[in-house]
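# Pasted the sequence and its predicted model underneath.
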Amino acid sequence: MPLHLSLPETLRERLAASDRALIGLWASASSPVTAEIVAGSGCDWVLLDAEHSPNGLESVLAQLHAMSAYPVAPLVRVPYGDTVTIKQFLDLGVQNLLVPMVDSAAQAEEIVRAVRYPPRGVRGVGSALARSARWNRVDDYLQHADETISLTVQIESAAAVADADRILAVDGVDAIFIGPSDLAASMGLLGQQNHPDVVEAVLGTIRRAIAAGKPAGVNAFVPEDAERYVEAGASFVAVGADVAILARQTEALVARFRGDDESKRASY
């Protein structure tokens, strides 16, 4: 007898059901071991990053396997929002997709089409061969695939902030995620994520998402920043990354026993 399987809740469903901001961590080391450690931390969601980390299809798949025993929502950031890349990651079984560098509503619409099967989109059909449908063990996957996928697009440029209302209005965009680092760079403030103009752009975009009735997430590895954005109404916040935590904590531990001046050490 064939198995009849169901898929985990999406990030969209978890956000809708939560009465607080969901707290997330990045897993950037491309390791199933560290991904599992992060997933077992008690956080609500974990980002597997294929944009700025040495992650490919095989390593993301291994990390999805390692995290599957934990009650977290894996969110996978693809390198870029092109149709082929999105198809490959979705076929891996990625249910929660984060697409970086979405600067316009037109771009968001194309990404939505890449996520959906025809006639509403252009996603290639390979469910019998793919983990997404558990090799056709998920009943009626093709008819209900949209319900099993949550799409978040990343607002991380001045152009995206300017077009945020139209991006938020795109059918199929379930949430936005704000990246202060690239946003600051696009505003001519490279490395100044806490510049008042950048902070106001982030806060203003969160307010616009609330007005549109869609969740807004934000990257905030400094605790005070995370607290500010949660208080402003962010629905999900990334508060740290495995590689950054490892770097800072190993530096601090060595410095403690060598007597190094803490002021010389790098900060988050």
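Yep, that arrived. Numbering: from 1, shown residues only.
# contacts and neighbour counts: CA atoms only from here.
Noted.
# Number of residues surrounding residue 223?
11 (other C-alpha atoms under 10 Å).
# Tell me where the stretch 151-268 of the chain has strands.
Ranges of strands in the stretch 151-268 of the chain, per DSSP state E, counting those that start in this stretch, are 175-178, 216-219, 236-241.
# okay if I get those strands as JSON lines plus distance to residue 80 and mean neighbour count?
Listed next are the strands of the stretch 151-268 of the chain as JSON lines, based on distance: least, C-alpha to C-alpha, whole Å; neighbours: other C-alpha atoms under 10 Å:
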{"stretch": "strand 175-178", "distance to residue 80": "15", "mean neighbour count": "26"}
{"stretch": "strand 216-219", "distance to residue 80": "18", "mean neighbour count": "26"}
{"stretch": "strand 236-241", "distance to residue 80": "20", "mean neighbour count": "22"}
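# In a markdown table: those, plus distance to residue 18.
Putting these into a markdown table (distance: least, C-alpha to C-alpha, whole Å) gives the following:
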| stretch | distance to residue 18 |
| --- | --- |
| strand 175-178 | 14 |
| strand 216-219 | 13 |
| strand 236-241 | 10 |
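# Residue 14: neighbour count?
With other C-alpha under 10 Å as criterion, residue 14 counts 15.
# try it against this one:
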Amino acid sequence: MANNVKKIWASGKAVVNGWLAIPSGFSAEVIAQSGFDSVTVDLQHGVQDYLSMVQCFQAMQAHPVTPMVRVPWNEPGIIGKVLDGGAMGVICPMINTKKEAEAFVAACKYPPDGTRSNGPIRAAMYGEATSYQTTANAETLCIPMIETQTAVKNLDAILDVPGIAGVYVGPSDLGFSYGMVPKLDRDEPEILKIYDKLLKACSKHGIHAGIHTGSASYAARAIGMGFRLVTLMNDSGLMQTAAKAGVAQIRKEAKGVA
């Protein structure tokens, strides 16, 4: 059970992450063949449920992508369940304090590092049933989301929690919490200062920073800033962007006939 995200991070390079909002194994299969290093099933804001997550994992398994999940909330039942279903990384929203970060890590890790219940019903297929437990704590990634003023204030305390492999910026909620319009690709000086602060803190703690982006150009820019995991939109957003561009091109080149 080797985690490709960990290997890429160890090499000093950045992970390009796909994102699945559509509850379809076929969509997952298409995204998994598109060159991403990892693919995340979104159980928080996507139209996914647990069974569609498993179907997405099954469709992705033939391809060299690391399966991850954004859970709906910091709740041990769903965190353990997505790991049992085969997630190799868990992104958890709205982690605002050290206590919440500790609870998140505890839910992700088997004893003695945490309190995760044993029963890797599908995850055990990544290795022998008797060996999954010996590698899971090291290979599964705990990635709390930093997306509020409170989280920024408590950043160093959150990063001090053992077991955290990375943090993930939610730009929309982060800006929203500062009274700004919720959007992904942010240029406000005060937000860019927060990014700089976060990246420096992560570097100090030996932790990798990730961010959700709304365009390939901003994703590349984020890598230049120092982010080491960038998500490019999601499957529905990519489909809509391509569809709108195609329709617009047809109407333009049809010279008013369409």
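Perfect, thanks for sending it. Everything quoted here is computed from the prediction, not taken from an experiment.
# quick revisit: compare the strands of the stretch 151-268 of the first structure and give me the one nearest residue 117 of the first structure.
strand 175-178 (20.0 Å; C-alpha to C-alpha).
# Give the other helices and strands that the closest one contacts.
Contacts defined by 3 or more C-alpha pairs under 8 Å, 6 or more residues apart in numbering; DSSP states H and E place strand 175-178 of the first structure against strand 150-155, strand 216-219.
# Save those strands as TSV, and put in distance to residue 253 of the first structure too.
What follows is those, written out as TSV (distance: least, C-alpha to C-alpha, whole Å):
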stretch	distance to residue 253 of the first structure
strand 150-155	35
strand 216-219	26
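# aligned partner of residue 255 of the first structure in the second structure?
Matched by TM-score structural alignment, residue 255 of the first structure corresponds to residue 248 in the second structure.
# cool, residue 168 of the first structure as well?
Using TM-score structural alignment, residue 168 of the first structure sits opposite residue 159 in the second structure.
# ok, now residue 52 of the first structure?
Match for residue 52 of the first structure (TM-score structural alignment): residue 45.
# In the first structure, which residue range corresponds to stretch 70-87 of the second structure?
Against the first structure, stretch 70-87 of the second structure falls on residues 77-94 (TM-score structural alignment).
# Show me what counts as buried in that stretch.
Neighbour-count burial for stretch 77-94 of the first structure, with 16 or more other C-alpha atoms under 10 Å as criterion, is recorded at 77-81, 83, 86-94.
# ok, now stretch 110-122 of the first structure?
111, 112, 113, 114, 115, 116, 117, 122.
# can you check stretch 42-54 of the first structure too?
Neighbour counts over stretch 42-54 of the first structure (16+ other C-alpha under 10 Å) mark 43, 44, 45, 46, 47, 48, 49, 50, 51 as buried.
# related to what we said a few turns ago, what's the burial count for the match of residue 255 of the first structure?
So residue 248 of the second structure, with other C-alpha under 10 Å, has 13 neighbours.
# ok, back up a step: just put the buried residues of stretch 110-122 of the first structure in CSV and tack on secondary structure and distance to residue 203 of the first structure.
Shown next, in CSV, are these (DSSP: H, G, I helix; E, B strand; the rest coil; distance: C-alpha to C-alpha, whole Å):
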residue, secondary structure, distance to residue 203 of the first structure
111, helix, 25
112, helix, 25
113, helix, 29
114, helix, 30
115, helix, 29
116, coil, 31
117, coil, 35
122, coil, 34
